[in-house]
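Novice: sequence and computational prediction follow.
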Amino acid sequence: MNGTSFQSDIRYWLRKGNTVNHLLFWNIVVFLGINSLRLIGFLTKNFIPFEWTSDQLAMNVPFSVFIRQPWGLITYMFTHVAIFHVLFNMINLYWFGNLFRDFLGNKRVLPLYLLGGMAGGLLYLLSSALFPGYVGYSMIGASAAVMCLLFAATTLMPNYEIGLMFIGGVKLKWLALALLVLGLISIPDGNIGGLISHLGGALLGFLYIRALQAGTDLCQPLIWVFSAGNRKTQQKSSNGNFKPKKSPLKVVKKADEVNSSRLDQLLDKINEKGYHSLSAEEKAWLDKVSKEN
């Protein structure tokens, strides 16, 4: 694979309109950047750039430290140093982020990722004040944000089964419970701060779905903020000959010209609001067209 084709593949991957892909990309970019500084520091016997950068991006406590670096509440959830830490988090983000996206739409992924990470960070900050000496002075990683997406999906569809290698089909509710148990038994290894942040993310994911089922979308303010830029772009494009791209979700390879307009509308609706937003008639029509092709 040459450099040009690799860059083209990356651009295509990012342009697919999948926010999960974007989150994966930026987490990996930050990981590579930090570890590049780490390697340079090792070769030059000067770890100051690496240590300074990782410290600036981390969620630092207690409150007297956090107030001087409040941006850590956001940046920590995009920051990893250890290879297995980022690998495990990115695999889970890919699985559960896309599962959440399929059912509740692309526009909610980034807002809930951020809210889950912030919930985990704030609970970590609170625990540092309540349990001094038991919680570390800094935290990094996307675990709380990923747990938020996982528990949101689990609360929405607890009996949904996913296939795991060497195990087979496992319901989401048992997988979520297993991850919590693994977190609890890791407390003696000094991971109490991480567990606390995981609980914060998980709790936010659970409460988000319960609020959504009651008619309140906690992500709506962030959705409005993030979509404001898109609305401006669409308004500018409407003055020219711009034609909107078709939805990146494809459930059929081709369709009759008579049905193509409705098919595009339904695919766009799924991409924006999730499969559950379709009516029973729309689901039946989509299933029929898929089987015909």
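Specialist: Great, that's in hand.

Novice: all contacts plus neighbour counts: C-alpha atoms, from now on.
Specialist: Noted.

Novice: quick one, helices of the stretch 101-250 of the chain?
Specialist: For the stretch 101-250 of the chain, applying DSSP state H, counting those that start in this stretch gives helices covering 109-130, 143-156, 172-185, 192-213, 220-237.

Novice: with respect to burial, which of those helices scores highest?
Specialist: Greatest average neighbour count among the helices of the stretch 101-250 of the chain goes to helix 143-156 (a mean of 28), per mean count of other Cα atoms under 10 Å.

Novice: any idea how far Gly215 is from the closest residue to Arg210 other than its chain neighbours?
Specialist: Distances taken as Cα to Cα, 6 or more residues apart in numbering put Thr155 closest to Arg210, at 7.9 Å, once the chain neighbours are dropped. Using Cα to Cα, to the nearest Å, one gets 15 Å for the distance from Thr155 to Gly215.

Novice: export the helices of the stretch 101-250 of the chain to JSON lines and tack on distance to Lys269?
Specialist: Below are these laid out as JSON lines (distance: least, Cα to Cα, whole Å):
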{"stretch": "helix 109-130", "distance to Lys269": "15"}
{"stretch": "helix 143-156", "distance to Lys269": "19"}
{"stretch": "helix 172-185", "distance to Lys269": "25"}
{"stretch": "helix 192-213", "distance to Lys269": "18"}
{"stretch": "helix 220-237", "distance to Lys269": "16"}
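
Novice: dropping in the other structure now:
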Amino acid sequence: MNILDNLKYRFKNAGIIEKLIYVNLAVFLLVFITNTFGFLFQSSNNLLIEWFALPANFDEFLSKPWTIITYGFLHTGFLHILLNLVALFYIGHLFKQYFTSKQLLNFYILGTLFGGVIFIASYSFFPALQRVADNSVLLGASAGISAIFIGIATYIPTYELKFPLIGFVKLWIVACIWIAIDIIQIPAGNAGGHLAHIGGALFGFLYVASASNKELEIFKPFKKFFEKKEKPLKTVYKSGKKPTKKTTPKETFNKSKNQQEIDKILDKIGKSGYDTLTKNEKDFLFKQGK
């Protein structure tokens, strides 16, 4: 198996998070290859950036409407893509513990779309940005990642993450810090980019919040993309009667007690994560799973 076949095999069998990482990395390499050819032919424009980055000018966007999505897969700096993909890897796997692969992909795509809408609207509305709209473009996966992170933080706000030297911190606090960093950096530079991140985060929050709030029905058309599809139960017909085993009151009591303990441990995992379990709790859960 050559390198190309190996890459195809890995991509085909990878999960949705790994596939998004592979696509972003592939596009990142293409950007640098295009830069090389641009240098050799003395061209100052990168064709990939020119055609797939989201322009801030609304009239220019109308001529390239696909950029409202494609910008979410473009990166030009090593540190930029490194931070984004590391965040996508860890946040994505936390998201996947509670949602499906399809839901993660839709959060990424729709978060990118909403971030792009906020980006263009900002350059049309705010005077500080209007004067540089013709020379500004948006690229990067941050808006889509923000949608995923704020979405899962809204769904399990009391879940705790463990940080070195700090300890356990609730997810809603980390989410607030995540958004605050973008807000305070708006005057420092890349204002449109930070506003796009906030746009993606806003989508993640409003969509998850709307699931339990009837007043937020603006996302109702999108809900069909996020609903979990469950396979219908199969009906099995058997001939004859199978003798049933009578359960003694003591066995019933033991099963009920064990189930209560399992429910208690699972609730603790849901709130604080598996790593917070004691050794006895882990051993008990392992024995019950046999």
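Specialist: Here it is on my side, so go on. In this text, all values refer to a predicted model and were calculated from it rather than measured experimentally.

Novice: closest one to Ser36 of structure 1 among the helices of the stretch 101-250 of structure 1?
Specialist: Closest of these to Ser36 of structure 1 is helix 143-156, at 22.4 Å (criterion: Cα to Cα).

Novice: list the contacts for the residue nearest to Arg210 of structure 1?
Specialist: Going by Cα atoms under 8 Å, 6 or more residues apart in numbering, Thr155 of structure 1 touches Lys173, Gly205, Phe206, Ile209, Arg210.

Novice: for the last one, give its distance to Gly120 of structure 1.
Specialist: So that's Arg210 of structure 1. For Arg210 of structure 1, the distance to Gly120 of structure 1 equals 18 Å [Cα to Cα].

Novice: got it, and the second one?
Specialist: Spatial separation of Gly205 of structure 1 from Gly120 of structure 1 under the definition Cα to Cα is 11 Å.

Novice: then Ala153 of structure 1?
Specialist: Ala153 of structure 1 is 17 Å from Gly120 of structure 1, by Cα to Cα.

Novice: which strand or helix spans the closest residue to Asn45 of structure 2 other than its chain neighbours?
Specialist: In this structure, Asn45 of structure 2 finds its nearest non-sequential neighbour in Gly38, 7.0 Å apart by Cα to Cα, 6+ apart. Assigned by DSSP states H and E, Gly38 of structure 2 belongs to helix 16-40.

Novice: which residues are contacting that helix?
Specialist: With Cα under 8 Å, 6+ apart, helix 16-40 of structure 2 has contacts from 11, 44-49, 73-76, 81, 85, 88-89, 92-93, 101, 104-105.

Novice: out of the residues you listed, which are buried?
Specialist: Applying 16 or more other Cα atoms under 10 Å to these, the neighbour count classes 11, 46, 48-49, 73-76, 81, 85, 88-89, 92-93, 101, 104-105 as buried.

Novice: out of those, which are inside helices?
Specialist: Phe11, Leu48, Ile49, Ile81, Leu85, Leu88, Phe89, Gly92, His93, Ser101, Leu104, Leu105 (DSSP state H).

Novice: ok, the residues you listed vs Ala180 of structure 2, which is closest?
Specialist: Checking these against Ala180 of structure 2 with Cα to Cα, the nearest one is Leu88 at 19.1 Å.

Novice: which ones are touching the closest one?
Specialist: For Leu88 of structure 2, the contacting residues are Ile17, Ile21, Ile145, by Cα under 8 Å, 6+ apart.

Novice: let me know the closest of those to Asn57 of structure 2.
Specialist: Minimum distance to Asn57 of structure 2 across the contacts of Leu88 of structure 2 is 24.1 Å, recorded for Ile145 (Cα to Cα).

Novice: so how far is His198 of structure 1 from the residue nearest to Arg210 of structure 1?
Specialist: As judged by Cα to Cα, Thr155 of structure 1 and His198 of structure 1 stand 16 Å apart.

Novice: which residues touch the residue of structure 1 most remote from its centre?
Specialist: Most distant residue from the mean C-alpha position of structure 1: Val258, 37.1 Å away (Cα atoms, centre = their mean). Contacts for Val258 of structure 1 (Cα under 8 Å, 6+ apart) come out as none.

Novice: try Ile10 of structure 1
Specialist: Ile10 of structure 1 makes contact with no residue, according to Cα under 8 Å, 6+ apart.

Novice: quick check: it vs Pro188 of structure 1, distance?
Specialist: The gap separating Ile10 of structure 1 from Pro188 of structure 1 is 41 Å, by Cα to Cα.

Novice: same question for Ala211 of structure 1.
Specialist: 35 Å.
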